[in-house]
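> no sequence on this one, just coordinates:
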């Protein structure tokens, strides 16, 4: 039964993300999410009482994935590669939601603790260097990966975003090719 509940939760998250992308966070309602899912609002309430609860769950999932990644990997290039995979497979739409609705979601995002995790990721991407250049390279590499996963316009292929991010992170890594 737990598997079914998880499947339903993920389905609600996916449909809510689609609706938020189409209409914006503030322009979407629980009623519309329930209608698109073809369930009653009561059935939706069983899993999530509010839109905020849905967004919180998405951000908590992203945070848990970051915690797992940060516990497993510390080498900058491998870390960026793994993070790019997370963005591509699941969290690009969540990142896009937060970027497009920053004002409306500010308090929810702050409560999810993502800022501390992203700072830890940034620190590890610097590869032990405290120079301004290393810090900027780490930030830009993250931006390359995240923007490609969250963009609304012509899509940048994930492998291109990762290659650019890795080049920014480690200048000269392809000098021999």
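Received it, and whenever you're ready, just let me know what you need. All figures in this text were calculated on a predicted structure; none of them were measured in a lab.

> CA only for contacts and neighbour counts going forward, please
OK.

> now what about the helix or strand that residue 159 is a member of, what contacts it?
Assigning secondary structure by DSSP states H and E places residue 159 in helix 158-169. Helix 158-169 is contacted from outside by 77, 80-81, 84, 88, 125, 134, 137-138, 140-145, 148-149, 173-174, using Cα atoms under 8 Å, 6 or more residues apart in numbering.

> next one: that helix to chain centre, how far?
17 Å (Cα atoms, centre = their mean, to the nearest Å).

> got it, and stretch 69-84?
15 Å.

> just stretch 114-127 next, same as before
Taking mean C-alpha positions (Cα atoms, centre = their mean), stretch 114-127 and its chain are 14 Å apart.

> For it, list every residue counted as buried.
Residues of stretch 114-127 classed as buried by neighbour count (16 or more other Cα atoms under 10 Å): 114, 117-118, 121-127.

> tell me which of these is nearest to residue 63?
Closest to residue 63 out of these is residue 114 (5.9 Å), distances taken as Cα to Cα.

> A further structure is provided below for comparison with the first:
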């Protein structure tokens, strides 16, 4: 997600926060410009539409996930690799990258649109495949998916059952559960 402190990055981060807090349909480009402290013309210089904002944020999320996937593929399975994966994902979710995940939770109808929804599904599939291999058995596939889910729920919360204590204890619990779920795979996949 947004890196650095440039106007484009500020617009993108602010827009995604507003889309999560207020909803995509209830947030106008004017509100985004005002929240960033730029004119609407300055915002248009970087992004013409709200869809462009979301597409750009999801592209940055996809790129960040691709970096993690490349690292996973280049690193042999081990407990240390599991920790590296969990730490990289936790860092992504704690950054503005987590806004791309929250966007789908806050705007489920929009997240179902092919352009937006498939970005997340494809990212999860590529992460799990890189984590457990291209032809996992049922146990490995479920463990990889559960580890990702534990990290997401821990870091971002869950609308059905809010995580007690807020983001920090949730992220810590998600990390612990993800590592426990992945532990049996380290030796099995490496051998």
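Received it, and whenever you're ready, just let me know what you need. Just so we're clear, the structure is a prediction, and the values are computed from it rather than from any experiment.

> Put together CSV for the buried residues of stretch 114-127 of the first structure, with distance to residue 69 of the first structure and secondary structure on each row.
Below are those laid out as CSV (distance: Cα to Cα, whole Å; DSSP: H, G, I helix; E, B strand; the rest coil):
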residue, distance to residue 69 of the first structure, secondary structure
114, 13, helix
117, 10, helix
118, 11, helix
121, 9, helix
122, 13, helix
123, 14, helix
124, 11, helix
125, 13, helix
126, 16, coil
127, 16, coil
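
> farthest pair in those?
For those, with distances taken as Cα to Cα, the pair at the greatest spread is 114 and 127 (20.6 Å).

> which residue in the first structure lines up with residue 151 of the second structure?
In the first structure, residue 151 of the second structure lines up with residue 145, judged by TM-score structural alignment.

> Once you drop chain neighbours, what's closest to its match?
residue 161 (5.3 Å; Cα to Cα, 6 or more residues apart in numbering).

> again, but for residue 185 of the second structure
Nearest non-adjacent residue to residue 185 of the second structure, counting by Cα to Cα, 6+ apart: residue 140, 6.9 Å away.

> Same check on residue 148 of the first structure?
residue 156 (5.4 Å).

> The one you found contacts residue 146, correct?
No - using Cα atoms under 8 Å, residue 156 of the first structure makes no contact with residue 146, being 10.8 Å away.

> quick one: which of these two has more around it?
Of the pair residue 156 of the first structure and residue 146, residue 146 is the one with more neighbours under other Cα atoms under 10 Å, namely 25 against 16.

> Show me which of the contacts of helix 158-169 of the first structure are buried.
77, 80-81, 84, 88, 125, 134, 137-138, 140-142, 144-145, 148-149.

> Provide the secondary structure category for the spatially most central residue of the first structure.
Closest to where the C-alpha atoms of the first structure average out (Cα atoms, centre = their mean) is residue 91, at 3.4 Å. Assigned by DSSP: H, G, I helix; E, B strand; the rest coil, the conformation of residue 91 of the first structure is helix.
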